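Visitor: from the sequence below, what's the structure:
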Amino acid sequence: MQRRLPPLNALKAFEAAARHLSFTKAAEELFVTQAAVSHQIKALEEFLSMKLFLRRNRTLLLTEEGQAYFLELKDIFKNLQEATERLLAKGSKGAITVAMPPSFASQWLVPRISRFSIEHPDIDVRIKAVDFDEGFLEDDVDVAIYYGKGRWSGVKADKLHTEFLTPLCSPLLFNGPKPLESLSDLRHHVLLHDLSREAWKNWLKSVGVAGVNVNQGPVFSHSMLVLQAAALGQGIALGNTILARPELDAGRLIMPFEEKVASRDAFYLVCDEAQAELGKIAAFRAWILAQVEEEQNDL
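Guide: Sure, this is the predicted structure:
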């Protein structure tokens, strides 16, 4: 016996209109005209032989039948969306989009991404270097790197490295005319700041050094710009040992002092909780966490 099902477009129009209680907002969501939504609703009402909406004083209301139908369809559409997302995530081939701050992309992931491609040749990684608010996963992003304390709801967040902050400078500056024999010598040098001057202030307080003017020196919008300025001998950066690793390994930067302070924040690998163990997302998570575990002891 053939099943009688209403057209999918009509159901989509009804679900959106019922959710917003507005044909106009439903049309905006579905990228169609208000007339098209109205036509789809009318077709659905004719198919069902009942009214689904009522207009009262320019307000759109659901009939009793319409309300009951909407409650059923809402769960069906949600289940359909989740099933589709799970199916897409299970795929071991295709592309995975990873969003992260530009500093993490250039200083950590890009130098290592070829290793993932060798292990998973069927997965193409698309790196999206963006500045965004922590705790926010865009619809076109499979995995993201956030920087913070890891307190984000509704996502799976894996802490990456435990990071340390320490002064960094060019070898030319270290061997220059101004001494860098003790932390108190920082008062003779230009301090370079990442976003604000608070980081230097908190670090000096943690190591018990006073008399250094933190209210001088340029402020940069990205960590990689601070590191570049330090490598060019323009001052001393309070560097993150993770992001500074390429410059340290190449000798463009050195650590003039032994003092390090563990950062309160860290980079976290973030994805949808429901997809963390599925397909290409699981493969990328496993790879990046293995990289971190291997490198952590070298910091």
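Visitor: rest of the way, CA atoms for contacts and neighbours
Guide: Will do.
Visitor: which helix runs longest in the protein?
Guide: helix 64-90 (DSSP state H).
Visitor: now do the buried residues in that one.
Guide: Gly66, Tyr69, Phe70, Leu73, Lys74, Leu88, Ala89, Lys90 (16 or more other C-alpha atoms under 10 Å).
Visitor: and those as CSV, adding distance to Lys42?
Guide: Shown next, in CSV, are the buried residues of helix 64-90 (distance: C-alpha to C-alpha, whole Å):
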residue, distance to Lys42
Gly66, 13
Tyr69, 15
Phe70, 15
Leu73, 17
Lys74, 19
Leu88, 34
Ala89, 37
Lys90, 38
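Visitor: going by distance to Val212, which of those wins?
Guide: Distances from Val212 to the buried residues of helix 64-90, taken as C-alpha to C-alpha, are shortest for Ala89 (51.7 Å).
Visitor: from memory that closest one sits against Ile281, does it?
Guide: Yes: between Ala89 and Ile281 a contact is recorded at 6.7 Å, counting by C-alpha atoms under 8 Å.
Visitor: and for the two, which residues touch both?
Guide: With contacts defined as C-alpha atoms under 8 Å, 6 or more residues apart in numbering, the residues shared by Ala89 and Ile281 are Gln275.
Visitor: what comes up buried for stretch 133-148?
Guide: Those would be Glu134, Gly135, Leu137, Val141, Asp142, Val143, Ala144, Ile145, Tyr146, Tyr147, Gly148, for stretch 133-148 by 16+ other C-alpha under 10 Å.
Visitor: report the contact partners of the second one.
Guide: Put plainly, it is Gly135. Per C-alpha under 8 Å, 6+ apart, neighbours of Gly135: Tyr146, Trp152, Ser153.
Visitor: with the last one instead?
Guide: Taking C-alpha under 8 Å, 6+ apart as the definition of contact, the neighbours of Gly148 are Glu134, Asp265, Ala266, Phe267, Tyr268.
Visitor: one more, so I can put them side by side:
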Amino acid sequence: MKQGDPAVLARLPSLRALFIFDAAARHLNLVRAAEELGLTQGALSRQIKQLEDHLGAELFVRLPRGLDLTEAGDILRNHCLLAFRELRDGVSMISGVRTRQSLRIAAARSYATRILSHRVSSFVNRHPWIDLIVDGHRYLVDLARNESDAAIRVGDGRWSDVTGEKIEDDPLFPIASPDLIGQAGTTDVVALAEKAPLLHYMERPYWEVWTQRSNVAIKGHHRNVRFSETVMMIEAAEAGQGIAIARRSLVREALAMGRLVQLSPIEADDGIGYYFCATPEALRRETVRKFREWIFSLSAEDPQSD
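Guide: Coordinates of the predicted model:
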């Protein structure tokens, strides 16, 4: 039976029913979904029950404090997302007017803070019809469940749920502020380590990686400061509180603007980097493609430019 067969079309739910389902699936809360749609909670519940009866499948599991999607509901939710985007794009093409679209990017907090927050104007200036949402996080959002349109993750690129594209090579090297260098009267890492604290990122052995690569020995040093966030460590270095090992991408702008100085030409690769991640379905969307093009162009740009 062909897709355009009247018998097939007759079994399709109404567009209104699917919009109502989509709101409930996004919120997983009947009260908030009803408020968005301008319905009472009772009316919303009846609409969902009618849709479930029409499809012959339960779409939600009713929980004490909300809803959860069943397997059938999860399938319908994903197809609704794709269908609504296709409809929106088609209407936009016909009308000749580009409609506003939102784009949610889940980004590692370090990348969101040190790079995206300093550069996002260049993206929205190029694509003013896109409302960009940057969600800084310390967890991996589920792209297959459309928790975000795309993500920038930090790691080795091996994730089971998605294939990542490495944005750029991102070696490690020692940094310090010009003020600290001036006070110490040297840019030598070993000499500086005798006069200032070593700043560490708690989750990765940056100093060990770099000293092994450079064959620089820093012994008998007992002034260490450890940070749970990379950004905190880098900002402490900018404030002259010590010397740190950092990734090039996160300090590129600070180096260009003179807030930090690279202390050694020797760089180390620890196999970790920032990756652009998106599902194949997401990459078919223009908003995601535009962001991907932009993010890969950043490393080639002057960090002081817009």
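Visitor: circling back to that earlier point, among the buried residues of stretch 133-148 of structure 1, which are located in strands?
Guide: The strands, defined by DSSP state E, take in Val143, Ala144, Ile145, Tyr146, Tyr147, Gly148 from the buried residues of stretch 133-148 of structure 1.
Visitor: in CSV: the residues you listed, plus distance to Ser184 of structure 1.
Guide: Output for those, formatted as CSV (distance: C-alpha to C-alpha, whole Å):
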residue, distance to Ser184 of structure 1
Val143, 43
Ala144, 39
Ile145, 36
Tyr146, 34
Tyr147, 30
Gly148, 30
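Visitor: of the residues you listed, closest to Ile96 of structure 1?
Guide: Ranked by distance to Ile96 of structure 1 (C-alpha to C-alpha), these are led by Val143 at 7.7 Å.
Visitor: quick check: the alignment partner in structure 2 of that closest one vs Gln101 of structure 2, distance?
Guide: The alignment partner of Val143 of structure 1 in structure 2, by TM-score structural alignment, is Ala150. As for Ala150 of structure 2, its distance to Gln101 of structure 2 is 14 Å (criterion: C-alpha to C-alpha, to the nearest Å).
Visitor: ditto for Arg259 of structure 2
Guide: The value you get for Arg259 of structure 2 to Gln101 of structure 2, if C-alpha to C-alpha is used, is 37 Å.
Visitor: neighbour-wise, which of these two wins?
Guide: Between Arg259 of structure 2 and Gln101, counted using other C-alpha atoms under 10 Å, Arg259 has the larger neighbour count: 18 against 15.
Visitor: a strand runs through that one, doesn't it?
Guide: No: applying DSSP: H, G, I helix; E, B strand; the rest coil, one finds Arg259 of structure 2 to be coil, outside a strand.
Visitor: please report how far the counterpart of it in structure 1 lies from Leu227 of structure 1.
Guide: Using TM-score structural alignment, the equivalent of Arg259 of structure 2 in structure 1 is Arg252. Distance of Arg252 of structure 1 to Leu227 of structure 1, computed by C-alpha to C-alpha: 10 Å.
Visitor: Arg56 of structure 1 too?
Guide: 63 Å.
Visitor: also Pro171 of structure 1?
Guide: 13 Å.
Visitor: what's Asp194 of structure 1 aligned with over in structure 2?
Guide: Per TM-score structural alignment, Asp194 of structure 1 is aligned with Tyr201.
Visitor: could you find the closest non-adjacent residue to its match?
Guide: Residue nearest to Tyr201 of structure 2 in three dimensions, not counting chain neighbours: Phe227, with 5.1 Å by C-alpha to C-alpha, 6 or more residues apart in numbering.
Visitor: roughly how far does the one you found sit from Gly240 of structure 2?
Guide: 15 Å.
Visitor: more crowded one of these two?
Guide: Of the pair Phe227 of structure 2 and Gly240, Gly240 is the one with more neighbours under other C-alpha under 10 Å, namely 20 against 15.
Visitor: secondary structure class for the more buried one?
Guide: Classified using three-state DSSP, Gly240 of structure 2 is coil.
Visitor: can you tell me how far it sits from Leu198 of structure 2?
Guide: 11 Å.
Visitor: neighbours of the residue nearest to Arg86 of structure 1 when sequence neighbours are not counted, how many?
Guide: Counting by C-alpha to C-alpha, 6+ apart, Arg86 of structure 1 lies nearest to Gln275, which is 6.6 Å off, once chain neighbours are set aside. Other residues within reach of Gln275 of structure 1, judged by other C-alpha under 10 Å, total 22.
Visitor: ok, the one 4 residues further on next?
Guide: As a burial measure, the neighbour count of Gly279 of structure 1 was computed by other C-alpha under 10 Å and equals 17.
Visitor: which residue in structure 2 lines up with it?
Guide: Aligned partner of Gly279 of structure 1 by TM-score structural alignment: Glu286.
Visitor: my read: Leu37 of structure 2 touches Ile20, true?
Guide: Yes: counting by C-alpha under 8 Å, Leu37 of structure 2 touches Ile20, with 7.5 Å between them.
Visitor: higher neighbour count, the two?
Guide: Counted by other C-alpha under 10 Å, Leu37 of structure 2 and Ile20 do not tie: Ile20 has more neighbours, with 20 against 13.
Visitor: ok, that one touching Leu44?
Guide: Yes: counting by C-alpha under 8 Å, Ile20 of structure 2 touches Leu44, with 7.4 Å between them.
Visitor: quick one, helices of the stretch 201-306 of structure 2?
Guide: Using DSSP state H, counting those that start in this stretch, the helices of the stretch 201-306 of structure 2 run over 206-214, 230-238, 248-256, 286-298.
Visitor: can you report how many residues lie near the residue mapped onto Gln291 of structure 1 from structure 2?
Guide: Applying TM-score structural alignment, one finds that Gln291 of structure 1 aligns to Leu298 in structure 2. Per other C-alpha under 10 Å, the neighbour tally for Leu298 of structure 2 reads 17.
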